[in-house]
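S.K.: the following comprises the amino acid sequence and a computationally predicted model.
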Amino acid sequence: MKILAVSDRVLDKLYHGHARHTLPDIDLLIGCGDLPFYYLDFLTSAFDAPLVYVHGNHDHGPQYGDDGRVWSEVRGGVNIHGKVVARRGLILAGLEGSMRYKAYSDYMYTEREMRLVVAQLVPRLLWNRQRLGRALDILVTHSPPFGVHDRSDLPHTGFKVFLSFLRLFKPRYHLHGHIHIYRQDEVTRTQVDETTVINVYPYHVLQLD
């Protein structure tokens, strides 16, 4: 199983007709937010793979593509915010957006607001654990957990509830975006208990056994 996760930045390396030759054998696409819908749509076609995604804090709709088309959502993709889904034998859950730093935004949350969204996932995850022996394989978010890959300013502060989530449900991976990387020595992969947290900005290929 080979997963291509993307976030926050359109890459010429992927946004061209030979993308499938650059990164062959991609089985699943994961969008971690703040990417144009037309770009995600292109990736689903270029790699001929299913897409799941969450919105970032800068996402908005409708969006306008390079050809003038209006995009209200990603055609061929599934928005998994607040959902638990199965794809390619994996169990995934998604949580969109960032910490709220404006009075109103569709994709910003206070810590309390995010806790309420997370609470809606709990019954399905407990059911998975009882029936399947595991609650979740991959958590997909835009923002990182608090204190892991995040920044000190409010817009880039991670959510504390994500830490509780990881310790309770123990997914193998937590993939996030939102935190832009400008230096090669910045940490993008951190272990939190049994979960490997990865900042996928601007893309990351994850190979699963």
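M.R.: Perfect, thanks for sending it.
S.K.: can we go C-alpha only for contacts and neighbour counts from here?
M.R.: Will do.
S.K.: ok, longest helix in this protein?
M.R.: The longest helix of the chain (DSSP state H) is helix 111-132.
S.K.: comparison target below:
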Amino acid sequence: MLDIVAVSDEERVYISNKIKNCDILLGCGDLSPGYLDFLMNILKPKISLMIYGNHDKKYFKNLYNVELTGFSKTYKGLEIIHQDIINLKNKLNINKNVYISGFSGAYSYGKKPFHFSEKDAKIFKRILGRKKAFKLIKDIDIIITHSPPGLENLFEKDISAFHKGSSIMANIYMKYFPKIWFYGHIHPRYTDQILNFRIHYKNKISYLLNSVPYKYVRYDEEKKEVVEIIGEEKKIKFKDIYF
């Protein structure tokens, strides 16, 4: 059983009162290096991975030093997985392959990798496609992004075009249908909309989870099933989407 903590956008030191440890820490963007260092110290994850949000540019004096893969010099102890895929099997000493991938930035205009366009999302889609074609991956268990994928019928009320998400990322979601997709960018305290979703497709279920400020997930990597989901809310509300 894997204990996963995903965080994004809003820094909450009280997490230490709610969660004592985890196997995997996932940073989904717009968090300071100091805060993520704090979480690594209190949660003591076996592995810490991250992508960038649209406000993370301020932590880099020189944008040529922005790492897209590998361990970060700015976010010490965290591994960047922008457009990358990692198998956690050996890193966590588990029996099953557990693949995780990530993509940085908000779907908007601005400097890459803190912002992205549909053209950039297409590159990510091609990278995943090549790895699948060469049988380097079969399935993806977890994907982390800053913006949500632009799936149809997610939001019931009007929301800005850039917050709705990329249609190419929606294509990626439906093609690979990960067990869990964590995203940030949309702050629950600024809206009354449901931001956590159960996606139903071909008798399978995927969870699209808003990680602002955090989500804790217990994942059975043997059965490939989500066992438990805990967030800041007393009880998480889900919207069921059927395709």
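M.R.: Structure's in. What do you need? These numbers come from a predicted model, not from an experiment.
S.K.: before we move on, the earlier item: where in structure 2 does the very next helix or strand once past the longest helix of structure 1 fall?
M.R.: As assigned by DSSP states H and E, the chain's next helix or strand after helix 111-132 of structure 1 is strand 138-141. Using TM-score structural alignment, strand 138-141 of structure 1 corresponds to residues 142-145 of structure 2.
S.K.: mean per-residue distance, that stretch versus structure 1.
M.R.: Overlaying structure 1 shows stretch 142-145 of structure 2 at a mean distance of 0.5 Å from the equivalent residues (mean C-alpha distance after the TM-score superposition for structure 1).
S.K.: figure out how far that stretch is from the centre of its chain.
M.R.: Distance, stretch centre to chain centre, for stretch 142-145 of structure 2: 3 Å (C-alpha atoms, centre = their mean, to the nearest Å).
S.K.: if we can go back for a sec, residues touching the longest helix of structure 1, excluding its own?
M.R.: Residues from elsewhere that reach helix 111-132 of structure 1 (C-alpha atoms under 8 Å, 6 or more residues apart in numbering): Gly82, Lys83, Val84, Leu95, Met99, Arg134, Ala135, Leu136, Phe159, Lys160, Val161, Phe169.
S.K.: what does stretch 7-14 of structure 1 give?
M.R.: For stretch 7-14 of structure 1, the surrounding residues in contact (C-alpha under 8 Å, 6+ apart) are 19, 22, 31-36, 39, 43, 176-178, 180, 200-203.
S.K.: how close does the residue nearest the centre of structure 1 sit to Gly61 of structure 1?
M.R.: Nearest to the mean C-alpha position of structure 1, counting by C-alpha atoms, centre = their mean, stands Cys32 at 2.8 Å. Taking C-alpha to C-alpha, to the nearest Å as the measure, Cys32 of structure 1 falls 16 Å from Gly61 of structure 1.
S.K.: could you do Leu154 of structure 1 as well?
M.R.: 24 Å.
S.K.: quick one on the thing from earlier: and the furthest pair within the contacts of helix 111-132 of structure 1?
M.R.: Using C-alpha to C-alpha, the contacts of helix 111-132 of structure 1 span at most 28.7 Å, a distance reached by Met99 and Arg134.
S.K.: which residue in structure 2 aligns with Leu35 of structure 1?
M.R.: Structural alignment (TM-score structural alignment) places Leu35 of structure 1 against Leu31 in structure 2.
S.K.: and if you look at Leu166 of structure 1?
M.R.: Using TM-score structural alignment as the criterion, Leu166 of structure 1 maps onto Tyr173 of structure 2.
S.K.: could you pull out the helices for structure 2?
M.R.: Using DSSP H, the helices assigned to structure 2 run over residues 15-18, 33-43, 89-92, 118-133, 161-164, 167-176.
S.K.: possible to save the ones you listed as a markdown table with distance to Leu49 of structure 2?
M.R.: Formatted as a markdown table, the helices of structure 2 follow (distance: least, C-alpha to C-alpha, whole Å):
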| stretch | distance to Leu49 of structure 2 |
| --- | --- |
| helix 15-18 | 18 |
| helix 33-43 | 10 |
| helix 89-92 | 12 |
| helix 118-133 | 18 |
| helix 161-164 | 23 |
| helix 167-176 | 20 |
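S.K.: minimum distance to Asp192 of structure 2: which of those helices has it?
M.R.: Using C-alpha to C-alpha, the nearest of the helices of structure 2 to Asp192 of structure 2 is helix 161-164, at 14.8 Å.
S.K.: that closest one packs against which elements?
M.R.: Counting contacts by 3 or more C-alpha pairs under 8 Å, 6 or more residues apart in numbering; DSSP states H and E, helix 161-164 of structure 2 packs against strand 106-107.
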